[in-house]
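J.: okay, predicted coordinates and the sequence, questions at the end:
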Amino acid sequence: MLDRGVMLPGPFQVARALSATRILDAPDLDDALEILHRDPVANAFVATRVEAVGLDPWRLGGEMWGWHDEDGRLESLCYAGANLVPVNAGPQAVRAFAERAKRQGRRCSSIVGPAESTAALWALLERSWGPAREVRAHQPLMATATRATGVEPDPLVRRVLRNEVEAVMPACVAMFTEEVGISPLAGDGGLLYQARVAELVAAGRSFARFGEDGEVVFKAEIGAVTAGACQVQGVWVAPEFRGRGLSETGMAAVLDFALTDVAPVVSLYVNDFNVRARAAYHRVGFREVGAFMSVLF
């Protein structure tokens, strides 16, 4: 619901907010990266895209909005693509991004980012963009730079091979549907989702343990990757194998792969109501370093 304590801006404040924001382009790249690198863990999702393709909207898959302080310095970012993601956004930047988002209209499937700025952004957008399908107000952000010490890595967890995309796809669809509440095969028939799964497999960032009949028992992917950190996503254990500790040993194995081959810090975020998953990640060595919030449409 709309926070009645949030002050809605008047015409002058709206004009001022909009004048402080603009769509960033190539000359802004170094300044944008400097902001993203201030918190490699929290900003991994946006940073991995910008590091890979720069700020060109077509290649980035969305616009990068920038907010400048009174001295003209770039201080905050907001990625506006399939997701709306505020970065290093204080109250003034949040108001500016909200005004731009309202004028553009909702094009994203979710708002996600650091809990405080995302909550403030949603409070300003809810009246025009709501209602949301679901709001997950507190999702612990967890990270570690060390291998698991109290959990032995599962030796059967390995990288998924290029010719195993079809074998791992049902598990990916099941995880997504269970986590998000809708099937990734809706809309375009799953073409974009299948392409993303294949992309992660080809990059060597999809991991799984297969059962005797070739079914996926455990799986996880490393999604966002930057020089400073990477983010694990899509952790899933087949229902009939749950309760056996496979999420812990599987995550310990994925953590070894990640720290050896990918980045010096490994992160993930998890729903606060998923008590079992949070406990499993703690046992593997992950510790809470912040919190995200997600607004799903």
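T.: Cool, got the structure.

J.: going forward, measure contacts and count neighbours with C-alpha atoms only.
T.: OK.

J.: just the helices from the stretch 101-250 of the chain, written as ranges.
T.: 115-129, 165-180, 186-189, 191-202, 246-261 (DSSP state H, counting those that start in this stretch).

J.: so what secondary structure elements neighbour the first one?
T.: If I follow you right, that is helix 115-129. Applying 3 or more Cα pairs under 8 Å, 6 or more residues apart in numbering; DSSP states H and E, one finds that helix 115-129 contacts strand 83-87, helix 91-104, strand 110-114, strand 134-144, strand 287-296.

J.: if we can go back for a sec, how about the helices of the stretch 101-250 of the chain, which one is nearest residue 216?
T.: Checking those against residue 216 by Cα to Cα gives helix 165-180 as the closest, at 6.4 Å.

J.: quick revisit: which stretch among the helices of the stretch 101-250 of the chain is buried most, on average?
T.: helix 246-261 (a mean of 22; mean count of other Cα atoms under 10 Å).

J.: A further structure is provided below for comparison with the first:
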Amino acid sequence: MVRSSYVRPLTPADLPTAKQLAQQNPIANCLLISKLAEFESPDPLLLLVSDRTGNLGLAYVGINTTTANCSYEMLTHLADYLGQTQILTSSIIGNREDVFGLWEQVSSFLGPARLIRADQPLMSLTEKPLIEPNSNIRLATPAELELVLPAAAMMFREEVGIDPLRPATSAVYRARVLELLQLGRTYVLIEDDQVVFKADVGVLTDEVLQIQGVWVAPEHRGYRISGPALAAAIIQMQQKTPVISLYVNDFNYRAIRLYRSLGFQQVGTFASVML
């Protein structure tokens, strides 16, 4: 039996409490906050989690699974719930302790992991970037889908190790890239009908914007394109929200050096388990 006394779908009456919980760390919890902003009951993907003493935490169990304010006991109850519930998730992301606290209890039925990133600095920026911006950075348009899609797919292959345009996932991935273009969330530098630089707004809340998909075309790497390009994108992003955030693999020294040169500071540590 699913432990409904500890884990249950969020209801409209829970929404104020849920938002308060997520706002305890608006940068780390920006994905959850964005999902709460879109909440429509019933939504089986947003869960309220409790423990034996009545403390509360949150979970989102969609394509990306993440938690907020969950103790180890709450993660145990969540794992029990997920073990008896059909979920379709491709990754567990979030604060490192939470990710591994949950993963060790769900790996028996969700595993094996395809990829584990155990140390991902979570960084944020609240001031103007410290690098002079490239004035040619702009938002890509939906009409440029066929131009942006190959660049996005190449970035995905480099980062994740699989081709998002393979038959099983091509339609979904194409729709996601188009959605970002329609929402005005993809910033590009285009030269000679080629995407030279790209950065996406992966998550957006009233307070925090999370950058994802930062990429420079291979033949243009090493020419100091990314700093001015990302600075320009960030300046435009800051018109949407005051805090810009991202997370990066600990072994990507070049990217970490770039982000620090822009003014980013580490505010936490994420981890990702990709299935």
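T.: Alright, I've got the coordinates. Computed from a prediction, not measured in an experiment: that's the story for all the values here.

J.: pick the most buried one from the helices and strands packed on helix 115-129 of the first structure.
T.: Mean neighbours per residue, mean count of other Cα under 10 Å, is largest over those for strand 83-87, with a mean of 25.

J.: what range does it cover in the second structure?
T.: Across the second structure, the stretch matching strand 83-87 of the first structure (TM-score structural alignment) is residues 64-68.

J.: ok, and what's touching that stretch?
T.: Applying Cα atoms under 8 Å, 6 or more residues apart in numbering, the contact partners of stretch 64-68 of the second structure are 21-22, 29, 32, 57-60, 89-94, 98-99.

J.: hmm, which two among the residues you listed are most spread apart?
T.: Greatest spatial distance among these (Cα to Cα): 21 and 90, at 24.6 Å.

J.: residue contacts, residue 252 of the second structure?
T.: Residue 252 of the second structure makes contact with no residue under the criterion Cα under 8 Å, 6+ apart.

J.: hmm, I typed the wrong one, I wanted residue 100 of the second structure.
T.: Neighbours of residue 100 of the second structure in contact, by Cα under 8 Å, 6+ apart: residue 271.

J.: from start to finish, how long is stretch 52-69 of the second structure in a straight line?
T.: Using Cα to Cα, to the nearest Å, the end-to-end distance of stretch 52-69 of the second structure comes to 15 Å.

J.: re earlier: which of the helices and strands packed on helix 115-129 of the first structure sits closest to residue 207 of the first structure?
T.: If you check each of these against residue 207 of the first structure by Cα to Cα, strand 134-144 wins as the nearest, at 18.7 Å.

J.: read off where the closest one ends up in the second structure.
T.: Following TM-score structural alignment, the aligned partner range for strand 134-144 of the first structure in the second structure is 115-125.

J.: how far away from the center of its chain is that stretch?
T.: Using Cα atoms, centre = their mean, to the nearest Å, the mean C-alpha position of stretch 115-125 of the second structure is found 11 Å from that of the whole chain.

J.: same check on stretch 115-127 of the first structure?
T.: Centre-to-centre, stretch 115-127 of the first structure and its host chain are 17 Å apart (Cα atoms, centre = their mean).

J.: and if you look at stretch 210-217 of the first structure?
T.: Distance, centroid of stretch 210-217 of the first structure to centroid of chain: 28 Å (Cα atoms, centre = their mean).

J.: one more: stretch 35-50 of the first structure?
T.: For stretch 35-50 of the first structure, the separation from the chain centroid amounts to 10 Å (computed by Cα atoms, centre = their mean).

J.: can you list the helices of the stretch 101-250 of the first structure in CSV and add distance to residue 272 of the first structure?
T.: Converted to CSV, the helices of the stretch 101-250 of the first structure look like this (distance: least, Cα to Cα, whole Å):
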stretch, distance to residue 272 of the first structure
helix 115-129, 12
helix 165-180, 13
helix 186-189, 27
helix 191-202, 26
helix 246-261, 17
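
J.: out of those helices, which is closest to residue 295 of the first structure?
T.: Residue 295 of the first structure lies closest, by Cα to Cα, to one member of those: helix 115-129, at 7.8 Å.

J.: and the end-to-end length of stretch 184-192 of the first structure?
T.: One end of stretch 184-192 of the first structure to the other measures 9 Å (Cα to Cα).

J.: the most centrally placed residue in the first structure - nearest residue in space that isn't next to it in sequence?
T.: Centroid check for the first structure by Cα atoms, centre = their mean gives residue 45 as the closest residue, at 5.1 Å. Using Cα to Cα, 6 or more residues apart in numbering and skipping residues adjacent in sequence, the residue nearest residue 45 of the first structure is residue 224, 5.2 Å away.

J.: wait, what's in contact with the aligned partner of that neighbour in the second structure?
T.: Mapped onto the second structure by TM-score structural alignment, residue 224 of the first structure lines up with residue 203. Going by Cα under 8 Å, 6+ apart, residue 203 of the second structure touches 30, 31, 34, 209, 210, 211.

J.: so for residue 29 of the first structure, which of the helices of the stretch 101-250 of the first structure sits nearest?
T.: Closest approach to residue 29 of the first structure among those is made by helix 115-129 (22.6 Å; Cα to Cα).

J.: how far apart are that closest one and its match in the second structure?
T.: Superposing on the second structure and averaging over aligned pairs (mean Cα distance after the TM-score superposition for the first structure), helix 115-129 of the first structure comes out at 1.4 Å.

J.: and that helix with helix 91-104, angle?
T.: Counting by axes from the mean of the first three to the mean of the last three Cα atoms, to 10 degrees, helix 115-129 of the first structure lies at 30 degrees to helix 91-104.

J.: now for the aligned partner of residue 238 of the second structure in the first structure: which residues touch it?
T.: In the first structure, the residue matched to residue 238 of the second structure (TM-score structural alignment) is residue 259. By Cα under 8 Å, 6+ apart, the residues touching residue 259 of the first structure are 145, 146, 147, 265, 266.
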